[in-house]
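Novice: Sharing a model that was predicted from the sequence below.
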Amino acid sequence: MTKADLYTAVAACRAQYFSSPTHDLLSIQRACQTRLGLTVESGAPFKTPGLRGVAFINSNLICIDAKLSPERRRFYCAHEAYHFIFHANHFQRFNCFDEGHPTQNDYLEWQANEAAAETLIPYHLLLLQVQAGAPHIHNGRHFHAFLKESAQHYGVTLTMVRTRLNSLKYEIVQLLAGTAIDNIRLLSDTQQLREGIHVKSLNQIYTDAHVQYPLAQLGLTLSA
């Protein structure tokens, strides 16, 4: 499944399971319970270092680490939900960690991560924000303000926004070079490497508050 295929599938899932009739994003936990028939528990802290969420496929149960912030619980709940939606026939249990783990299937975890991120922060909406914000971002301080505004808007952490910008770095390059959003190619990091594409993310460019770089003038100069 390519990134484009995945995002198409997520758009259908977002509409079916996670959106209200007005297309607003529902409570992820409530949607899991009422629309997917899952039980979601987050009342106990996990003892295993780095373990953040567990999907028990046969029990229709999601467990989330109680130590997580509400924003991170939303993400991991969505992540585990997509294991049920996409991967129920692969394994009976999914253990999801902060970082890669030897017991995980990297490809399935990539799908669940990208699906959760696309559900919480749809790429076309974030690209529209980048497009609208570009004339006002001239340095690292402006970029950090953009991060904070985006995190508040989507109800996620700054780290989640940064991760999303990393994931969408090639799409952002195309956008700033003048490509219409509907014509942007969605390529995963693996696909980019296969095609010999090397670009920098906004996070790499605005490494600190002292960086002076007008975003509106970047265009294809974002290419490494």
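Specialist: Arrived safely.
Novice: contacts, neighbours, all on C-alpha from now
Specialist: Fine.
Novice: What are the buried residues along the strand or helix carrying His124?
Specialist: According to DSSP states H and E, His124 maps onto helix 123-133. Neighbour-count burial for helix 123-133, counted by 16 or more other CA atoms under 10 Å, picks out Tyr123, Leu126, Leu127, Val130, Gln131.
Novice: contacting residues for the fourth one?
Specialist: Taking CA atoms under 8 Å, 6 or more residues apart in numbering, we find Val130 in contact with Ile172.
Novice: can you check the second one too?
Specialist: Contact analysis of Leu126 by CA under 8 Å, 6+ apart lists nothing.
Novice: just to revisit the earlier point, any chance of the buried residues of helix 123-133 in JSON lines, plus distance to Leu215?
Specialist: Formatted as JSON lines, the buried residues of helix 123-133 follow (distance: CA to CA, whole Å):
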{"residue": "Tyr123", "distance to Leu215": "19"}
{"residue": "Leu126", "distance to Leu215": "15"}
{"residue": "Leu127", "distance to Leu215": "13"}
{"residue": "Val130", "distance to Leu215": "9"}
{"residue": "Gln131", "distance to Leu215": "10"}
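Novice: Return the member of those nearest to Gln212.
Specialist: Using CA to CA, Val130 comes nearest to Gln212 of those, at 17.2 Å.
Novice: Let me see the contact set for Tyr170.
Specialist: When contacts are counted by CA under 8 Å, 6+ apart, Tyr170 touches Leu186, Leu187, Val199, Lys200, Ser201.
Novice: who's in contact with stretch 41-54?
Specialist: Under CA under 8 Å, 6+ apart, the answer for stretch 41-54 is 61-68, 76-77, 80, 93-99.
Novice: here's the one I want to compare it with:
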Amino acid sequence: MEQNCKKQLYSDVARIKRFMIFRKDQYGINLVQEYNSFGIKLKAIPFKTHGLRGMAAIAEAPDPDVILLNTKRSPLEQNFDCGHETMHLGLHRHTGQKTFNCYDEVTAKQNPFLEWQANEGSAEFFVPHRIFIPMLHEVLGLHPTFQTVQEFIRLASNTFMVPRQVIRYRLENLKYEILQFYIGIDVYDLELLSKAQQERKGLYIRSLNSLSYGEQLDMCEYIQQLGGMLCEI
């Protein structure tokens, strides 16, 4: 049986948050400000390398692990980058890799799966799906439009203290789970599947990011159109 890597990742993120004395569904976290308490050396400097967002280094005890952030990025971007590097430190010690240099785009020298875990893990850390999805449903209702989705992105960015691009990332990577919630599945019973796992099951779901200017999506009609697929949920 295929391992559910997204479900396991979210479980690992909850474990990391508990270790850091956060509740698993806590949000609005300014991680950069909190880092003095975690025994990890955090420093922000102006990187010269183009596209370099953050760096993490796993140290040998008793030396502390190190996270470096780029002061050329906004405070919200640095907050998310800090979460990304935290995921590397918390999840990837077993890989034998001691340093992680993280860029705007995954490079040939990086492991795409480890970078997916760090990105998706940071997104779940700051924007817990069990809080985000019901909030989306309440704000957007059954007839989301391009305009209301953009307003929701701005609201969620402020609420969860992450860049707007992270909210767009959540809309894309949680589209299957969002659809489940819309058909009445409890947020604690959602099936968590990565994009690759969804595609292997033949699940191709439209993201709310894809709405064009002036377009309105009737969620009830859309769900009916996907009726055959929904029978498999």
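Specialist: Perfect, thanks for sending it. Predicted, not measured: the structure shown is a model, and the values here were computed from it.
Novice: Could you get me the TM-score between them?
Specialist: Remark: TM-score between the superposed chains equals 0.89 [TM-score structural alignment, normalised by the length of structure 1]; 220 aligned residues with a CA RMSD of 2.4 Å.
Novice: before we move on, the earlier item: restricted to helices, list the contacts of stretch 41-54 of structure 1.
Specialist: Within the contacts of stretch 41-54 of structure 1, residues falling in helices by DSSP state H are Tyr76, Cys77, Glu80.
Novice: show me the residues around the aligned partner of the first one in structure 2 that make contact.
Specialist: When the structures are aligned by TM-score structural alignment, the residue of structure 2 matched to Tyr76 of structure 1 is Asp81. Contacts were defined as CA under 8 Å, 6+ apart; by that measure Asp81 of structure 2 touches Arg53, Gly54, Leu69.
Novice: Mapping onto structure 1, list which of the residues you listed remain contacts.
Specialist: Contacts conserved in structure 1 for those, counting by both residues aligned by TM-score structural alignment, their matches' CA atoms under 8 Å: Arg53, Gly54, Leu69.
Novice: ok so, going back, what stretch of structure 2 lies opposite the helix holding His124 of structure 1 in the alignment?
Specialist: Under TM-score structural alignment, the match for helix 123-133 of structure 1 is residues 129-139.
Novice: cool, stretch 178-196 of structure 1 as well?
Specialist: Alignment of stretch 178-196 of structure 1 against structure 2: residues 184-202, by TM-score structural alignment.
Novice: Give the buried residues for the matching stretch.
Specialist: Buried, per 16+ other CA under 10 Å, within stretch 184-202 of structure 2: Val187, Leu190, Leu192, Leu193, Ser194, Lys195, Gln197.
Novice: got it, and stretch 107-126 of structure 2?
Specialist: Buried residues in stretch 107-126 of structure 2, defined by neighbour count with 16+ other CA under 10 Å: Leu114, Glu115, Gln117, Ala118, Asn119, Glu120, Gly121, Ser122, Ala123, Glu124, Phe125, Phe126.
Novice: can you map out the helices along structure 1?
Specialist: Counting by DSSP H, the helices of structure 1 are 3-13, 28-35, 70-87, 106-120, 123-133, 140-154, 158-167, 169-176, 189-194, 202-205.
Novice: re earlier: just the closest of the ones in helices among the contacts of stretch 41-54 of structure 1 to Gln174 of structure 1, please.
Specialist: Of those, the one sitting nearest to Gln174 of structure 1 (CA to CA) turns out to be Tyr76, at 29.6 Å.
Novice: Count residues in the vicinity of Leu215 of structure 1, would you?
Specialist: The number of residues packed near Leu215 of structure 1 is 23, by other CA atoms under 10 Å.
Novice: these two touch, right, it and Ala132?
Specialist: No - using CA atoms under 8 Å, Leu215 of structure 1 is not in contact with Ala132, being 10.9 Å away.
Novice: in the superposed pair, what's the mean gap between the match of helix 123-133 of structure 1 and structure 1?
Specialist: Following the fit onto structure 1, the mean deviation recorded for stretch 129-139 of structure 2 is 1.0 Å by mean CA distance after the TM-score superposition for structure 1.
Novice: re the thing from before, what about the match of Tyr76 of structure 1, distance to Leu230 of structure 2?
Specialist: Note on Asp81 of structure 2: its distance to Leu230 of structure 2, by CA to CA, to the nearest Å, is 36 Å.
Novice: one step back: going by distance to His138 of structure 1, which of the contacts of Tyr170 of structure 1 wins?
Specialist: Nearest to His138 of structure 1, judged by CA to CA, of the contacts of Tyr170 of structure 1 is Ser201 at 15.4 Å.
Novice: Only the buried subset of the contacts of stretch 41-54 of structure 1, as a ChimeraX command please.
Specialist: Those of the contacts of stretch 41-54 of structure 1 that count as buried under 16+ other CA under 10 Å are selected in ChimeraX with:
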select :61,62,63,64,65,66,76,77,80,93,94,95,96,97
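Novice: Among the contacts of stretch 41-54 of structure 1, which are located in strands?
Specialist: Taking DSSP state E as the definition of strands, those contribute Leu61, Ile62, Cys63, Ile64, Arg93, Phe94, Asn95, Cys96, Phe97.
Novice: Is it correct that the fourth one is in contact with Ala78?
Specialist: This points to Ile64 of structure 1. No - contact criterion CA under 8 Å: Ile64 of structure 1 and Ala78 do not qualify, at 10.6 Å.
Novice: Mind telling me which residue is nearest the centre of structure 1?
Specialist: Ala117 (2.1 Å; CA atoms, centre = their mean).
Novice: residues in contact with that residue?
Specialist: Ala117 of structure 1 makes contacts with Phe75, Met160, Arg164, as judged by CA under 8 Å, 6+ apart.
Novice: Can you give me every residue that contacts the second one?
Specialist: Right, the one you point to is Met160 of structure 1. With contact taken as CA under 8 Å, 6+ apart, Met160 of structure 1 is in contact with Ala117, Ala151.
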